[in-house]
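Student: Quick check, what structure comes out for this input:
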Amino acid sequence: MNLPPIGLGTMGIDDPDTVATALDVGYRHLDTARIYDNEAVVGEGLAAGLAGGDLDREDVTVATKLWIDDLAADAVSPAARESADRLGVDRLDLLYVHRPRGEYDPDATLPALDRLVDEGLVRGVGVSNFEPSDLDRAVDALDAPIAAHQTELHPLFHRPELLEHAREHGYAVVAYSPLAGGRVREVDPVVEAAEAHDATPEAVAIAWATAKEPVVAIPKASSEAHLRANLAATGVELTDAEVAAIDAVEREEELFPE
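Tutor: Model (predicted):
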């Protein structure tokens, strides 16, 4: 699946105008989840963004995630259809297993997701917060290829072995919390690179993440100024030395551990 380098993470967003503004300034990937309790908000913002007629539904990747109590084989289809209804879409472009926990059984859950692909309700199956062993089992259990693996990734925490697995199997890594909850403003190599490129530390952190094949990022932002600043990361080209300096930061700040 060809994902834009920067999308919008929507956890905590409760105003559809934020989503509509994101689409207006150029975002083409919207990421939500059932557990965020804002699929209807994202759907309303998507509808508003499409209402002007300058943007087609096919231009926007709409992604959501099944929570751990939606993962029994007989629960997958009803939950996915409820999400599509709340989002106001006929098709979910990307549907993730949010975490391999709870009712998750790869030999039952993943074939149920395959059936949704066959039925046309889902375009791509994603996984989220998986360990390498979980990824290997998903590769074996799915008929459809993994479209994306969503994982925490920022200058204070990332796992190179997950990127290697994605490269080996040809799927995207979607970096959530790429701004480390605002902590990137405290990371010296990030701040120094931001000063050198006349960019925000947030844009540098996103540029650092998306420079790592095959990573795309989904930072959250609410104001138009921050939405634009994050999207401007596509114009930041870090030097090899700057990337190496950020790589060398001790990675101990996982925000969302198990």
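
Student: contacts and neighbour counts: CA atoms only from here.
Tutor: Noted.

Student: which residue sits farthest out from the middle of this protein?
Tutor: What lies farthest from the middle of the chain is residue 196; by CA atoms, centre = their mean that is 28.0 Å.

Student: List the buried residues in the helix or strand hosting residue 192.
Tutor: Using DSSP states H and E, the element containing residue 192 is helix 188-197. For helix 188-197, burial by neighbour count (16 or more other CA atoms under 10 Å) applies to 189-191, 193-194, 197.

Student: would you say residue 220 is within a strand?
Tutor: No. Going by DSSP: H, G, I helix; E, B strand; the rest coil, the assignment for residue 220 is coil, not a strand.

Student: Now do it: how many residues are near it, please.
Tutor: Close neighbours of residue 220, defined as other CA atoms under 10 Å, add up to 22.

Student: rewinding a little: just flag the most distant two among the buried residues of helix 188-197.
Tutor: Distances among the buried residues of helix 188-197 were taken as CA to CA; the most separated pair is 189 and 197, at 12.3 Å.

Student: List of residues touching the helix holding residue 192?
Tutor: Helix 188-197 is touched from outside by 184-185, 200-201, 203-205, 236, 238, 242, 245-246, with contacts defined as CA atoms under 8 Å, 6 or more residues apart in numbering.

Student: Next, the second sequence, to be compared with the first:
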Amino acid sequence: MDERRTEGGTPGAATMGPVGLGTMGIEDPDRVASAVETGYRHLDTAQIYDNEAVVGAGIERAAAAREDLFVATKVWVDELAPADVVASTEASLDRLGLDYVDLLYVHRPIGEYDPEETLPAFDRLREEGLVRNVGVSNFSPEQVAEAREVLDAPLLANQVEMHPLYRQPELREDAQRRGYRLVAYSPLAQGEVFEVPELRAVAEKHDATPAQVSLAWLASLPNVVPIPRSASDAHLRENLAALALALDDGDVAKIESIERTEKLFE
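Tutor: Below is the predicted model of the structure:
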């Protein structure tokens, strides 16, 4: 019997894995299909990206079984009233062409978000089998704690901006202590990592790129899963290859010593 489990405890399902594909801005289903065929299994989209149908078409074109993929989407802030959570998630599934998503996030704790009203609707979707796991995005540790108190389901993940220029130490500690994942979006700081001397030095030492160093550092952190975007098949392969890059203590210390701080999204 196959005893594979997601981090949220669903028998026989795909896991989140060490790296995923961020799809914001992707408009070509072939890019998604290429990612799957390159080895990506975790695909991340959102209602506000307006590309769930693109991701779904890419999944359909790819040579991978549904049960081997971990597909996540997010409910936008104007759809977080209970009835809207259900209706908008059903619409997301229609666009994706899927019977369920492996992870459904609250995209941001603003707009129509009310934990006592919104989160029970997420629980209901999980109970009905339309959602395998529940997550939040752009939440502070205090907001995560509140969500965990309200939810019946385990909280699988908090998706946040995270990269060497915005390292999120408080959330990293909280995620490790409480056992949820931090899914790191914009892990390359929208290309800014290429201009950081410390990252360039580590990359030169390992005959790698600053992007690979950034992804290797994130993937090495407890409970952290980076989800880089990619504009080409070459970058898809390069980002995946970063998982094989072994950083030593000196490399990590150099990355953690970066004094420049840059938060890209408010």
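
Student: Give me the TM-score for this pair.
Tutor: Once superposed, the chains reach a TM-score of 0.96 (TM-score structural alignment, normalised by the length of structure 1), with 253 aligned residues with a CA RMSD of 0.9 Å.

Student: one step back: any chance of the buried residues of helix 188-197 of structure 1 in JSON lines, with distance to residue 80 of structure 1 too?
Tutor: Formatted as JSON lines, the buried residues of helix 188-197 of structure 1 follow (distance: CA to CA, whole Å):
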{"residue": "189", "distance to residue 80 of structure 1": "42"}
{"residue": "190", "distance to residue 80 of structure 1": "39"}
{"residue": "191", "distance to residue 80 of structure 1": "41"}
{"residue": "193", "distance to residue 80 of structure 1": "42"}
{"residue": "194", "distance to residue 80 of structure 1": "41"}
{"residue": "197", "distance to residue 80 of structure 1": "43"}
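
Student: of all those, which comes closest to residue 70 of structure 1?
Tutor: The closest of the buried residues of helix 188-197 of structure 1, once distances to residue 70 of structure 1 are taken by CA to CA, is residue 190, at 38.8 Å.

Student: In structure 2, what sits opposite the closest one in the alignment?
Tutor: Taking TM-score structural alignment, the alignment pairs residue 190 of structure 1 with residue 199 from structure 2.

Student: ok, back up a step: looking at the buried residues of helix 188-197 of structure 1, which one is closest to residue 175 of structure 1?
Tutor: Closest to residue 175 of structure 1, out of all of the buried residues of helix 188-197 of structure 1 and judged by CA to CA, is residue 190, at 17.0 Å.

Student: and which of the contacts of helix 188-197 of structure 1 is nearest residue 164 of structure 1?
Tutor: residue 246 (18.8 Å).

Student: Check the gap between the alignment partner in structure 2 of the closest one and residue 91 of structure 2 for me.
Tutor: Alignment note: residue 246 of structure 1 maps to residue 255 in structure 2; criterion TM-score structural alignment. Look at residue 255 of structure 2 and residue 91 of structure 2: by CA to CA, to the nearest Å, they are 42 Å apart.

Student: Likewise for residue 253 of structure 2?
Tutor: The value you get for residue 253 of structure 2 to residue 91 of structure 2, if CA to CA is used, is 46 Å.

Student: what's the answer for residue 213 of structure 2, then?
Tutor: 38 Å.

Student: Show me which of the two is the more surrounded one.
Tutor: The neighbour count for residue 213 of structure 2 versus residue 91, taken as other CA under 10 Å, is higher for residue 213 (30 against 14).

Student: For the aligned residue in structure 1 for that one, give me its contacts.
Tutor: With TM-score structural alignment as the criterion, residue 213 of structure 2 lines up with residue 204 in structure 1. Residue 204 of structure 1 makes contact with 190, 193-194, 233, 236, 238 under the criterion CA under 8 Å, 6+ apart.

Student: Repeat that for residue 149 of structure 1.
Tutor: 126-130, 166, 171-174.

Student: Over to residue 48 of structure 2?
Tutor: Counted by CA under 8 Å, 6+ apart, residue 48 of structure 2 has contacts 75-76.

Student: Does it fall in a helix, a strand, or a coil region?
Tutor: Strictly by three-state DSSP, residue 48 of structure 2 counts as helix.

Student: if I look at the residue mapped onto it from structure 1, how far off is residue 210 of structure 1?
Tutor: Under the alignment (TM-score structural alignment), residue 48 of structure 2 pairs with residue 35 of structure 1. The gap separating residue 35 of structure 1 from residue 210 of structure 1 is 26 Å, by CA to CA.

Student: Now do the same contact list for the residue nearest the centre of structure 2.
Tutor: Central residue of structure 2 (CA atoms, centre = their mean): residue 183, 4.0 Å from the mean position. Residue 183 of structure 2 makes contact with 157-160, 224-227, according to CA under 8 Å, 6+ apart.

Student: which one of the residues you listed has the most neighbours?
Tutor: residue 226 (29 neighbours).

Student: That residue corresponds to which position in structure 1?
Tutor: Using TM-score structural alignment, the equivalent of residue 226 of structure 2 in structure 1 is residue 217.

Student: likewise residue 188 of structure 2?
Tutor: Under the alignment defined by TM-score structural alignment, residue 188 of structure 2 corresponds to residue 179 in structure 1.

Student: pretty sure its match is in contact with residue 152, am I right?
Tutor: No. Using CA atoms under 8 Å, residue 179 of structure 1 makes no contact with residue 152, being 10.1 Å away.

Student: ok, and for stretch 221-228 of structure 1, which residues are buried?
Tutor: By neighbour count on 16+ other CA under 10 Å, the buried set for stretch 221-228 of structure 1 is 221-222, 226-228.

Student: farthest-separated two in these?
Tutor: For those, and using CA to CA, no pair is farther apart than 222 and 228, which are 10.3 Å apart.

Student: re earlier: neighbour count winner among residue 179 and residue 152 of structure 1?
Tutor: Legend: neighbour count by other CA under 10 Å for residue 179 of structure 1 and residue 152, higher for residue 179 (26 against 22).

Student: hmm, back to that, what about the helix holding residue 192 of structure 1, distance to the chain center?
Tutor: Centroid separation for helix 188-197 of structure 1 versus its chain: 25 Å, with CA atoms, centre = their mean, to the nearest Å.

Student: in the superposition, what's the average offset of that helix relative to structure 2?
Tutor: In the superposition against structure 2, helix 188-197 of structure 1 averages 1.2 Å from its aligned positions (mean CA distance after the TM-score superposition for structure 1).
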